[in-house]
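S.K.: fold the following.
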Amino acid sequence: MIGFIVAGLLIGALARLVKPGKQQLGILATLLLGLAGSVIGGTVANLLGTGDIFELNVLGFVVAVIASVALVGVAEGISARSRDKKVER
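M.R.: The predicted structure is shown next:
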């Protein structure tokens, strides 16, 4: 379980490095998005038959980073919209 959390943090940090621009996300959001990306990557790898969901493999890692980049983008878009609504008021 601790390894899963560390992997999620690493994947979340890599996703933030890969995504251009400055993200307004804290360490907790990065961890949660990385964990979500890890689950997605592990699930895809499992569905393709390359390993178990909790098993570290190259395909699962790559898919996890890509999924985390997408999740960071979505989170960034949501937070930008909420900031814009606050500015309008």
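S.K.: from here on, just use CA atoms for contacts and neighbour counts.
M.R.: OK.
S.K.: measure the most centrally placed residue in the chain to Glu88 for me?
M.R.: Nearest to the geometric centre of the chain sits Ser68, at 2.5 Å (C-alpha atoms, centre = their mean). According to C-alpha to C-alpha, to the nearest Å, Ser68 and Glu88 sit 30 Å apart.
S.K.: here is the second sequence; please produce its structure so I can put it next to the first one:
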Amino acid sequence: MGFITTIFIGLIIGLIARVLKPGNDQMGWIMTILLGIGGSMVATYGGQVLGLYRAGQGAGFIGSVIGAVVLLAVVGALRKR
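M.R.: Purely as a prediction, here's the structure:
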């Protein structure tokens, strides 16, 4: 997967996660892209630990969005402290 494709998919996943999680999440485009990419990584590695995915197998689109929502909730909880 190319670098531009990764950024684009990260943006889409990050935007969907921000729409699904209620509340005011003040972040720019770059943080939204990083949120989407990080959510995909959380879903992939978390799924491998839980036995949902094999090594080398990536999380799907829905898993990536769920991972991004979880990551967004963690970031929101840390910002409130």
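S.K.: just give the TM-score of the two.
M.R.: Laid over one another, the chains give 0.73 as their TM-score (TM-score structural alignment, normalised by the length of the second structure), with 74 aligned residues with a C-alpha RMSD of 2.2 Å.
S.K.: rewinding a little: contact partners for the residue lying closest to the residue nearest to the centre of the first structure once chain neighbours are set aside?
M.R.: Using C-alpha to C-alpha, 6 or more residues apart in numbering and skipping the chain neighbours, the partner closest in space to Ser68 of the first structure is Gly37 (4.6 Å). Counting by C-alpha atoms under 8 Å, 6 or more residues apart in numbering, Gly37 of the first structure touches Gly8, Ile11, Gly12, Val63, Ala64, Val65, Ile66, Ala67, Ser68, Leu71.
S.K.: want to throw those into JSON lines with secondary structure and distance to Thr43 of the first structure?
M.R.: What follows is these, written out as JSON lines (DSSP: H, G, I helix; E, B strand; the rest coil; distance: C-alpha to C-alpha, whole Å):
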{"residue": "Gly8", "secondary structure": "helix", "distance to Thr43 of the first structure": "14"}
{"residue": "Ile11", "secondary structure": "helix", "distance to Thr43 of the first structure": "15"}
{"residue": "Gly12", "secondary structure": "helix", "distance to Thr43 of the first structure": "17"}
{"residue": "Val63", "secondary structure": "helix", "distance to Thr43 of the first structure": "9"}
{"residue": "Ala64", "secondary structure": "helix", "distance to Thr43 of the first structure": "9"}
{"residue": "Val65", "secondary structure": "helix", "distance to Thr43 of the first structure": "13"}
{"residue": "Ile66", "secondary structure": "helix", "distance to Thr43 of the first structure": "13"}
{"residue": "Ala67", "secondary structure": "helix", "distance to Thr43 of the first structure": "11"}
{"residue": "Ser68", "secondary structure": "helix", "distance to Thr43 of the first structure": "14"}
{"residue": "Leu71", "secondary structure": "helix", "distance to Thr43 of the first structure": "16"}
